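In: Structure here, sequence nowhere to be found:
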């Protein structure tokens, strides 16, 4: 039977939010107003205290401070790096992230490109994967990647013991080989030491690299050694 065009049902218009709206909605933090609430004992506490307890138990997600307005152009243009970073940043620190396949489905992106962006986030120290977890998780800004802990400890112990004196270049290749940190991940392994200014990235006597910071008023070891070698013997 031939159906008249006007008799065909009109496709329903979906009221579902767009992907950009879903991602941006994740940046909203839970409100923390000081509204009184009553506990079983009858004493009054505050909503702020209740929210704090909820975050401790994991029931209230806490998101990282992300400049959503800065990401808007890339999100609107469909830039995959910004979309992946926005999706990852919506999860609390330490919380398991969805696998690459699930994230690719959520972002309407291909599995290989999304996996590549997740790998880039791991190299930069924003997320980590470990053998004890099925998926990656977010790292705090002051948290080392699990693979970098031994590297960081070795550098700190070397500085404290005088093995790596002020002004001395760090043997990052040797340290990386010894502690299983690849060359591309050395900046990630040193990021806390760089933030504490115990180590600096600069062009020094041994060329570009990472050097132990020279305390104010102290001469670098290399310069001091050269000066001693140039002194005439008495």
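Out: Perfect, I can see it now. Just so it is clear, the structure is predicted and the values come from calculations on it, not from any experiment.

In: contacts, neighbours, all on C-alpha from now
Out: Will do.

In: Okay, strands next: where are they in the protein?
Out: 36-38, 44-46, 127-128, 137-138, 199-204, 207-212 (DSSP state E).

In: closest to residue 54 out of the ones you listed?
Out: Residue 54 lies closest to strand 44-46 among these, at 12.5 Å (C-alpha to C-alpha).

In: residues of stretch 182-194 that come out buried?
Out: Of the residues in stretch 182-194, 182, 185-194 count as buried by neighbour count, 16 or more other C-alpha atoms under 10 Å.

In: measure that stretch end to end?
Out: End-to-end distance for stretch 182-194: 18 Å, by C-alpha to C-alpha, to the nearest Å.

In: which residues touch it?
Out: Residues from elsewhere that reach stretch 182-194 (C-alpha atoms under 8 Å, 6 or more residues apart in numbering): 123-125, 142, 144-145, 148-149, 151-152, 172-173, 176, 181, 199-201.

In: Show me where the protein has its helices.
Out: Secondary structure of the chain (DSSP state H): helices located at 19-25, 47-57, 68-77, 80-89, 100-107, 111-123, 149-161, 172-179, 186-189, 191-195, 221-230.

In: Pull the residues that contact the first one.
Out: Outside of helix 19-25, the residues that reach it under the criterion C-alpha under 8 Å, 6+ apart are 68, 75-76, 86-87, 90, 107.

In: The closest residue in space to residue 211 that isn't next to it in sequence: what's it in contact with?
Out: Of all residues not flanking residue 211 in the chain, residue 169 sits nearest, at 4.2 Å (C-alpha to C-alpha, 6 or more residues apart in numbering). Residues in contact with residue 169 (C-alpha under 8 Å, 6+ apart) are 204, 206, 209-212.

In: Below is an additional structure, to be compared with the one above:
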């Protein structure tokens, strides 16, 4: 394990004892606590920031985020994708084109992962390892849809229609 990975793991352990929405201690104090140089501790904090565990605010302080909370740097992108989903641009059952979206919003794949984590927590996306187009993130049904039993024959017919709508040939019906 590298020194940065060890420092990141140590910082994650510290976070488990830190209340949500609270500011973390100063970097120098954290470095002393985990017995790592300040430079390595800063990199560990950056890793936690990129993973969405904390938010570094204007390089002055870091705040622990709640699980599923949108990172402050991602709010505009999350809102734009949410609007696209709610407007029907990405209908329920369709895969979310994360590569295209990261290019469109000029963000890294790592930041796109953080954005998607927030959308998963809000229920707009789900990871489907066996989706129509292979493993990936798919848009979920709107929350206003009344709950009903799953596994009915209509569910399979609908799934076939959804795959057909997205260009996948399922063979004769």
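Out: That came in fine, so what should we check first? Note that the structure is a prediction, hence the values are computed from the model and not measured.

In: before we move on, the earlier item: under the alignment, what does the residue nearest to residue 211 of the first structure map to in the second structure?
Out: In the second structure, the residue matched to residue 169 of the first structure (TM-score structural alignment) is residue 95.

In: Quickly note the distance from that match to residue 136 of the second structure.
Out: From residue 95 of the second structure to residue 136 of the second structure the distance is 7 Å (C-alpha to C-alpha).

In: Can you measure across stretch 18-38 of the second structure, start residue to end residue?
Out: 20 Å.

In: What are the contacting residues of that stretch?
Out: Applying C-alpha under 8 Å, 6+ apart, the contact partners of stretch 18-38 of the second structure are 7, 10-11, 41-42, 61-66.

In: If we use 7 Å, what do you get?
Out: For stretch 18-38 of the second structure, contacts defined as C-alpha atoms under 7 Å, 6 or more residues apart in numbering pick out 7, 10, 41-42, 61-66.

In: are any of these buried, and which?
Out: Buried, going by 16+ other C-alpha under 10 Å: 7, 10, 41-42, 62-65, out of those.

In: count of residues packed around residue 29 of the second structure?
Out: 13 (other C-alpha atoms under 10 Å).

In: correction: residue 129 of the first structure
Out: There are 19 residues near residue 129 of the first structure, going by other C-alpha under 10 Å.

In: which residue sits closest to it, ignoring its sequence neighbours?
Out: Closest residue in space to residue 129 of the first structure, ignoring its immediate chain neighbours: residue 136 at 4.3 Å, by C-alpha to C-alpha, 6+ apart.

In: how about the one you found, what's its match in the second structure?
Out: Using TM-score structural alignment, the partner of residue 136 of the first structure in the second structure is residue 62.

In: Next up, the contacts around its match.
Out: 23-24, 54-56.

In: Of those residues, which is the most crowded?
Out: residue 54 (27 neighbours).

In: That residue touches residue 64, doesn't it?
Out: Yes: contact status for residue 54 of the second structure versus residue 64: in contact at 4.4 Å, counting by C-alpha atoms under 7 Å.

In: what's the neighbour count on the aligned partner of residue 48 of the second structure in the first structure?
Out: Counting by TM-score structural alignment, residue 48 of the second structure corresponds to residue 121 in the first structure. By the criterion of other C-alpha under 10 Å, residue 121 of the first structure has 18 neighbours.

In: Okay, the spatially closest residue to residue 65 of the second structure that is not a sequence neighbour and residue 139 of the second structure: tell me how far apart.
Out: Ranked by C-alpha to C-alpha, 6+ apart and with sequence neighbours excluded, the top spatial neighbour of residue 65 of the second structure is residue 54, at 5.1 Å. The gap separating residue 54 of the second structure from residue 139 of the second structure is 26 Å, by C-alpha to C-alpha.
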